[in-house]
Each structure stands twice: as C-alpha cells, then as structure tokens.
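Student: Below is the sequence, then the predicted model.
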Amino acid sequence: MKAHNVVIVGGGSIRNPELMAMLASQKEKFPIKRLVLYDIEADRQEIVGKYGEILMREYYPELETFLYTTDPAVAFEGVDFALVQIRAGKITMREKDEKIPLKHGCVGQETCGAGGFAYGLRSVPAIIELVKTIRKYSPEAWILNYSNPAAIVAEATKRVFPGDHRILNICDMPIAIMDRYGELMGCTRLDFEPRYFGLNHFGWFTHVYDKKTGVDLAPAIKEKLLSGHTFGKGNEEHVMEQSWLETYNFMARMLRDYPEYLPNTYLKYYLYPDHVVETSDPNYTRANEIMDGKEKKVYSMLNEVIKLGKIKGTPYELGSERNVHASYIVELAISILNNENNIFLIIVKNNGIIPNIDPDMMVEVACRVGSNGAEALAMEPVGTFYKGMMENQYAYEKLTVDGLFEKDKTKLLQALALNRTVVDTDTAKKILDDLIEANVDFWGSEFTTVKND
C-alpha cells in the first residue's frame, strides 16, 4: 500500500500527542511516508515536536520523515491529507468568549451562543487563509477540519470554496456521545451505525443501529437513560472532568422533555439557557478548568518525556486506549484512503438531503465516506419543532458570516438577537460591543467605528 504525506495543522495543540499516537497505531491501514507538524507559533509547537520525534522513533521507525515547521511551503508541498485543528486566539480568547456573555447573564460557551459567535469570527479568516495556502501547494489534498465552531466555519468554506468536495468539516461530539451509548449497551461506538440530523452542535440521533444485526438500539438507549442511569467519572487512568460528567448526565433531562430523538449534549445550551447560566461560575469557566487541568498535565508529560528521551519503559508508555478526537479523524482518513464507505457524521450542504429544509443549509448528517468523499444519506422531512429550531439557528450562522464578510455590524447584531442563548436586543448590543473591544486584534477596527446605542 502506498505511503502518504500528512500534515497536522495546529502543531502545538495539546491534542496532538494523542493524534500522533493514533497515527502510529494505525500504520497498517494508513501508512505514512512523511508527517509534518505545522503551526504559526514556533515555541509552542517545538515542545510537541520534540515529543513527536521520540514517539515516532520508538513507535513508527518505518516513517521516513518527521518534522515540525512554521514554513507553509515546507508543510504543505505534496500533501495527501491535512488534519486541521487550529484555535484562533488560543485559550486566552476562549476564556473571554466564555466570560463576557456570562457577565451579561447569557450562556458562556466556546462554540454556542455569543462565545461561539466570537470564536467563529476569529476562526473563519484563519481557516480561509489556511485552505488557500494548502490549495496553493497541494490542490488535491484532503482537508479534514476539526476547527471550531464547525458550523460557522462550514458555512464560510462553502461560500469561498464551492464544490471543493475534499474539504470535510467534522466534529467528534456525536462520536463521544456514542461512546457513552456504548457504556450503556455493553459495547463500543464501533458497533453502532448512527442516523443523525441537525447542524453542528445542534442535532439529534434518530436511530442507532447495531452493525451486526441491524436492530435499532435507540429505544433501549432511551429506556436506560430515562430509568436513572448516571455516567461515572471513569477509571483512575481516564477520569472524566466534572463539567463533562454533568453534561452527559443532562441528556436524560432533555430526553424526558423531548422524547422523540436522542439529543446532542450541546442542545442544553439552547433549550435550557437559564439553567446553564444559573449553574455557571462567571469567574471560573471551562477554559480555566482546561488551563488548570489538562493543559498543565499534557505539557508536564511532554517535558518529562523530552527530559527522559524515551517513552517506552516509562509511565508515559502508549497503551491500547482510543482517544475519541484522535481516532475519529484517523478513521475518516482510512475510510477515504481505502474506499471503505463507512458511515460518518459530516457537515455538508443540504441539497435536498432533508427535503423540507433550506437546500443551502450546512447540515450535519450521516454520510458514507469513500475515495470520492462524503455521500449523504437522504432523510424524510423533519417535524415542525426541529425545522423551526434548525432554521433559526442557521439564520444566526448565516448572518454571522454575512456580517463578517460584509463588515456589517447590524448583521452581527441581528445574528446575536436570533441566537436562542441571547434573544434580547439590548443585551445583544452590550455583548457585541464588549466582544468587539476584546477581539479588535482579530476582527480589525471596522466594527468599532459605529457604537450601538
């Protein structure tokens, strides 16, 4: 089998140790000749890169080339797959995304509501420039994009790169939810074949089929959730953080109120915004939890491995566990490479997939993915509640991108006023002005010239 050239964009991400480990473990199915980390920040990437050199030397000796660079010509020339996971503004801006809305009594979350809005306005220009650069050096590369907020990014890339079927915008949240379903059913998510619809971070599972028998396990999953099952913290090696534990356990409450379909966990921000705000600490958000927890833990591990000069025979030796984020994007690449036509949940242009929804809407649905890209599975029309929810959310996403591209502050205000986590116009004005001030280095000064009353 031909070996491929792969670049990981966002090379300094704390997710990359897991992603590199997954690539090494899947070398039989996804052989790599050249692996490159690319980031615009050399110092941050260097730590991950030095760790990667040790990991590849010990676990992937067949790899011909491993390097890390800030030079796009070096990173993107002759690439077959670009795995993209950038965070525009890093975690310092994420903290502002979460805390500014909370100051005004609205949901503070990195991809939903006003926080996701701010993040989207930073991400879109960065992603567009990145895709243009990749296409300059590798016109046929597959670009598998994890960068958030995926719905807004997908709306923008649809417009700027129409018809580029080798850009696939994906999210691992539904996959992580299926891992929880696996816990309930005594199996793993790899035993499931899902059917799903919605927008990114805004959708529902209609069916969860058993791959072997074809039986729809969704009714049994619902029954277990509604009977009082609660998810535990996990084992000593992999402890689920308290905020995620609460998020997964909230699925049962949503299901009791809306029992037709199994909900994406992120719907709690849109359907229960008052509850989210009441139970949030405006001074200590998820960003702080990561900075004080996972970020320190990962960098401590990286620095210790670099100091030791090895991974094997140390407490950091790679195990058999499968990280959801890492495994999903690698599984997707393998399905493309080997034309496996497996089911993945992909964000694609509707084009009649859901017949009673705007054909231009970027929907997240079940797709068969092979060497020709993603082929969505057609659905029946969705009910009035779901149609209304989706159309409102899509109007918010569309106006966000319109406002960015047209430098139109009124459209940005309209977007926030439509978002279910904000709604009130006066509140939207205050949040928007605070976000403009916080993001002037990213959005530019165009939006600061006209202040809202």
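Tutor: That came through fine. Numbers count the residues shown, from 1 in each chain.
Student: hey, let's count contacts and neighbours off CA atoms from now on
Tutor: OK.
Student: Tell me the spatial nearest neighbour of Ala376, not counting adjacent residues.
Tutor: Take Ala376 and drop its neighbours on the chain: the residue closest to it by CA to CA, 6 or more residues apart in numbering is Cys367, 4.0 Å away.
Student: which SS class is that neighbour?
Tutor: Of the three states, Cys367 takes strand under DSSP: H, G, I helix; E, B strand; the rest coil.
Student: Was I right to think it contacts Phe344?
Tutor: Yes. Applying CA atoms under 8 Å as the test, Cys367 and Phe344 come out as touching, 5.4 Å apart.
Student: and the comparison structure, right after this:
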Amino acid sequence: MKLTILGGGGFRVPLVYGALLTDRGEGRVTEVVLHDLDDSRLYAVARVLAEQAATVPDAPTVTATTDLDEALRGADFIFSAIRVGGLEGRANDERVALAQGVLGQETVGAGGIAYGLRTVPVAVDIAQRVARLAPDAWVINFTNPAGLVTEAMSRHLGDRVIGICDSPVGLGRRIATVLGANPREAFIDYVGLNHLGWVRGLRVAGRDELPRLLADPDLLGSFEEGKLFGTDWLQSLGAIPNEYLHYYYFNRETVRAYSEVEKTRGAFLRDQQAQFYDEMKRPDTAALTAWDRTRAEREATYMAENRETAGAGERDADDLSGGYEKVALALMRAIARDERTTLILNVRNQGALSVLDADAVIEVPCLVDANGAHPVAVDPLPDHATGLVCAVKGVEREVLAAAGNGSRTTAVKAFALHPLVDSVNVARRLVEGYTEVHPGLAYLK
C-alpha cells in the first residue's frame, strides 16, 4: 500500500514513519513517498527515517520528490501536512495580531484566520489534483486549521477527506486514566469544532464516569485540564473543554502573557527547527539523535504561556509523546482492513450536530470502517457552547468565501466577526498587516 505525505520535509514526519514501523499486519503501508517544495528539508527528514528503519526488517521504502503530481499518482492514502508560509509565516501571524492586542495563535483567533486565508487556496488545489490523479485515495488532513482546511477540501473530495487532531484523544486518555479506566474501553462523548470542543461524558461499560470526576475537586485538579482551567470553572461548565478553549475563557490573560514573552511560539519553533535543519546539512550528524533532542524540547514547551498564566506547572511526561501519528495509523487500519473502530475525527456533519448544516465539518466520535468515517449523532450543546461553535463556524465560512472570491472585504468580515477580535477597525488593520507580510495573501483585492 502506498502512502504519500505532503509536507514530507516537515519536522513531525518521523512520528508518522515510526508508527508505520510498528505495523506488521496484512495490508500495511509498504511504500512511503515524501513530497515537499524544499529539497534540503526532504533530505534531512529522509536521513532521520533511514536511521529509524535501520533495525526494522521489511521497513516501508521511502522516496522523496518535489513533483506534486508524481507524488499523488497511485497513492492509496495521502497525508496532507503542509505549512503554507512556513514557520516564518506563523511567527508573522503572531506578531501582527499581538501588535493589535489580539491573539495570534496559529489555529485560534486572528492568527488562525490569517493561516487559513493563505492555506485554503493551496489545499483546494491539492484536493482538485487528488480528485483527478488519485480519485480512489483517502486523504487524511493534518494541516491546520484542521477543521477549516478539511471543509475546504471536502467540497472537492466529499467524505474521502478526513481531518485528524490529537487534542481530543489526549484529553480523553487523561480523563480515563485519572478515573482508573482503560482509555481503549471508554467511549468519549466529545463534540464541537477542531480546537473548540468539550468532553461531556466518558462511558465505561455503559456507565458515565464523568460526574464522579466533576464531583471530586482533588481528582479534577490532578490532570492537565484541571490545572489549566481550574476546578471551579470545570464544575461550572459541567464538562471538560479542549485545552484550546483556554484561549477563549482566559483570553485577556493569555494575550498579555504572549505579549510579554521574549519569543512567541512560532518564533521559537522557527529558530529551533532552523537549527535542526542546519545541523542536518552536516553528513556526520546523528540524524535520529538530533531529531529526538529537538522534539523533546518542542513538546515540553507546548502551550507554555497558557500553563504559566494558570499556574499549571510543567506538562506530564505522558503528554510529551505526540498523538497525531497514532490516530492516523488507527484510521488507516480501519479503512484499509475494515477493522471497525471509533475515533474522534473532523468530518462533514451529515446531521450529527443539529445546529449546523450537513456540510459543516465538525469534530465528533465517528464509527470507522472500510467505507470511511461516519459521525455519531450527538446531543445538542448547551447555549454557551452553541454560541461559540456557531460564531466560529460562521467565521470559517467567511474565510472560505474570501479564499474563493479573493474579496478583501470578506476577509475583513471574517476577522471582525471572530469572538477574539470583535472590532471592525482592528479587523481592517489586521488585513492590512497580514497582506504586507504574507505574499500568499496577494490574491485579496
């Protein structure tokens, strides 16, 4: 089976390949094609993969190309993990937003809109090429903002594109573990949009164990989200929010913390990864060792400003092991082998969440089999959550419209309507600032 990874020179690709190396079952991936626009990054990642595979018999073969059409032809699965504008673009997203006193995080608020505006046209082009060159392939979308990009691609690929995120999986695992349950045996009642969802129940053998957690302040405060949000707030909500909702519930504190750091997250990663890729240009570098060292530092500093604001302390060791690759492998296995399973995924609504239309991409538990991912019908959200979901989905739709018609006015509307921007004048200045630093937004007229 052939797997093509778009953004194949990306830093996280070895996580995916490492997961593939553990798969010895029938119908496994035997060929991996890396595609990237940057030859040097492809070379660096290919070196890491070669060291990963050195002691593994019959490891999937790896080839690399800068020709997109060549990479797509004959693919059974396609992972889309591109970053339009690179980490320099992410750093600019943060800088421009913070200059206006609003959040520049890559998927949330102004930064997420800017990232979406320059990513959607590229993702649509990829979807159209897939439809033409590999119509039977399944596209698994890693590219952020994951829900928005998946929805853009679904307009051309239908249900053959599925978005994944490791945040809900990690959240469900933490809740199950603190309750003494096996995460693999628990059903997580999770619903929302990507990076905007809530766990409302965790059922083990038909019994919802979440009320027990919410009633015990000591237990509730013992894991990441309890430390991040505070036990009182979680008890008020009656649910456990995705960690990204910290940007909404504690927005002023987070913006202040981000404004005071020496380097934003994007600038830190830009410099850190530049050092890694420069190091990989030396033929004597131990590739896998260098990658492992860089990854450990990257994961340990994840959402550091949010945790500092909340006084949450350092991340637990169990939360430093990634997760995208595990979700992706489970999804591929379920489709390729008809190994039926339940996963939290980004898919078209199809009536699962009544407040949104059928084509809106949402993040919910899905039953997965050889025919793809099928969203499980979920109970309505409470009013406060419904309001956020509808507002942010409305913004996503304006981003898709602006990317489709090139309207600067529509782009301003997308920024202005976002709950974390809430000012037309700020929205106008954001569009001005972003078009100045991002060549990829030159299409906005």
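Tutor: Good, I have the coordinates. Predicted model, so just to flag it, every value in this text is computed and none were measured.
Student: what's the TM-score here?
Tutor: TM-score of the superposed chains, computed with TM-score structural alignment, normalised by the length of the second structure, equals 0.85; 418 aligned residues with a CA RMSD of 2.9 Å.
Student: Who has more neighbours out of Cys367 and Phe344 of the first structure?
Tutor: For Cys367 of the first structure versus Phe344, neighbours defined as other CA atoms under 10 Å are more numerous around Phe344 (27 against 23).
Student: what residues are up against that one?
Tutor: Residues near Phe344 of the first structure by CA atoms under 8 Å, 6 or more residues apart in numbering: 332, 366-369.
Student: which two from those end up farthest apart in space?
Tutor: Using CA to CA, the two most remote members of those are Leu332 and Ala366, lying 12.8 Å apart.
Student: And these two? Which one has more around it.
Tutor: Set Leu332 of the first structure next to Ala366 and count neighbours by other CA under 10 Å: Ala366 wins out with 25 against 22.
Student: Could you check how far the more buried one is from Ile343 of the first structure?
Tutor: In this view, Ala366 of the first structure and Ile343 of the first structure are 6 Å apart by CA to CA, to the nearest Å.
Student: list residues touching both of the two?
Tutor: Counting by CA under 8 Å, 6+ apart, the residues touching both Ala366 of the first structure and Ile343 are Pro194.
Student: Now do the strands in the stretch 301-450 of the first structure.
Tutor: 342-349, 362-370, 373-376 (DSSP state E, counting those that start in this stretch).
Student: and the ones you listed as JSON lines, adding distance to Gly49 of the first structure?
Tutor: Shown next, in JSON lines, are the strands of the stretch 301-450 of the first structure (distance: least, CA to CA, whole Å):
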{"stretch": "strand 342-349", "distance to Gly49 of the first structure": "30"}
{"stretch": "strand 362-370", "distance to Gly49 of the first structure": "31"}
{"stretch": "strand 373-376", "distance to Gly49 of the first structure": "30"}
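Student: Do I have it right that Pro273 of the first structure meets Gly108?
Tutor: No. Applying CA under 8 Å, one finds Pro273 of the first structure not in contact with Gly108, separated by 9.7 Å.
Student: Can you tell me the centre-most residue of the first structure?
Tutor: Cys171 (3.9 Å; CA atoms, centre = their mean).
Student: which other residues reach the helix or strand harbouring Gln273 of the second structure?
Tutor: Using DSSP states H and E, Gln273 of the second structure sits in helix 265-279. Under the criterion CA under 8 Å, 6+ apart, residues 11, 40-41, 44, 87-88, 90-91, 94, 285, 290-291, 294, 298 lie in contact with helix 265-279 of the second structure.
Student: quick one, which of Pro273 and Gly108 of the first structure is more surrounded?
Tutor: Neighbour count, other CA under 10 Å: between Pro273 of the first structure and Gly108, Gly108 has more, with 32 against 20.
Student: tell me which element that one is part of?
Tutor: Per DSSP H and E, there is no helix or strand for Gly108 of the first structure.
Student: Distance of it relative to Tyr266 of the first structure?
Tutor: 12 Å.
Student: cool, Lys50 of the first structure as well?
Tutor: 36 Å.
Student: out of these two, which sits in the more crowded spot?
Tutor: Shown here are Lys50 of the first structure and Tyr266; by other CA under 10 Å, Tyr266 has more neighbours (21 against 17).
Student: what sits against the more buried one?
Tutor: By CA under 8 Å, 6+ apart, the contact list for Tyr266 of the first structure reads 112, 201-202.
Student: Let's have those in TSV, adding distance to Glu391 of the first structure and neighbour count.
Tutor: TSV is the format used below for the contacts of Tyr266 of the first structure (distance: CA to CA, whole Å; neighbours: other CA atoms under 10 Å):
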residue	distance to Glu391 of the first structure	neighbour count
Cys112	16	26
His201	14	22
Phe202	11	22
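Student: tell me which of those residues is nearest to Gly78 of the first structure?
Tutor: His201 (33.3 Å).
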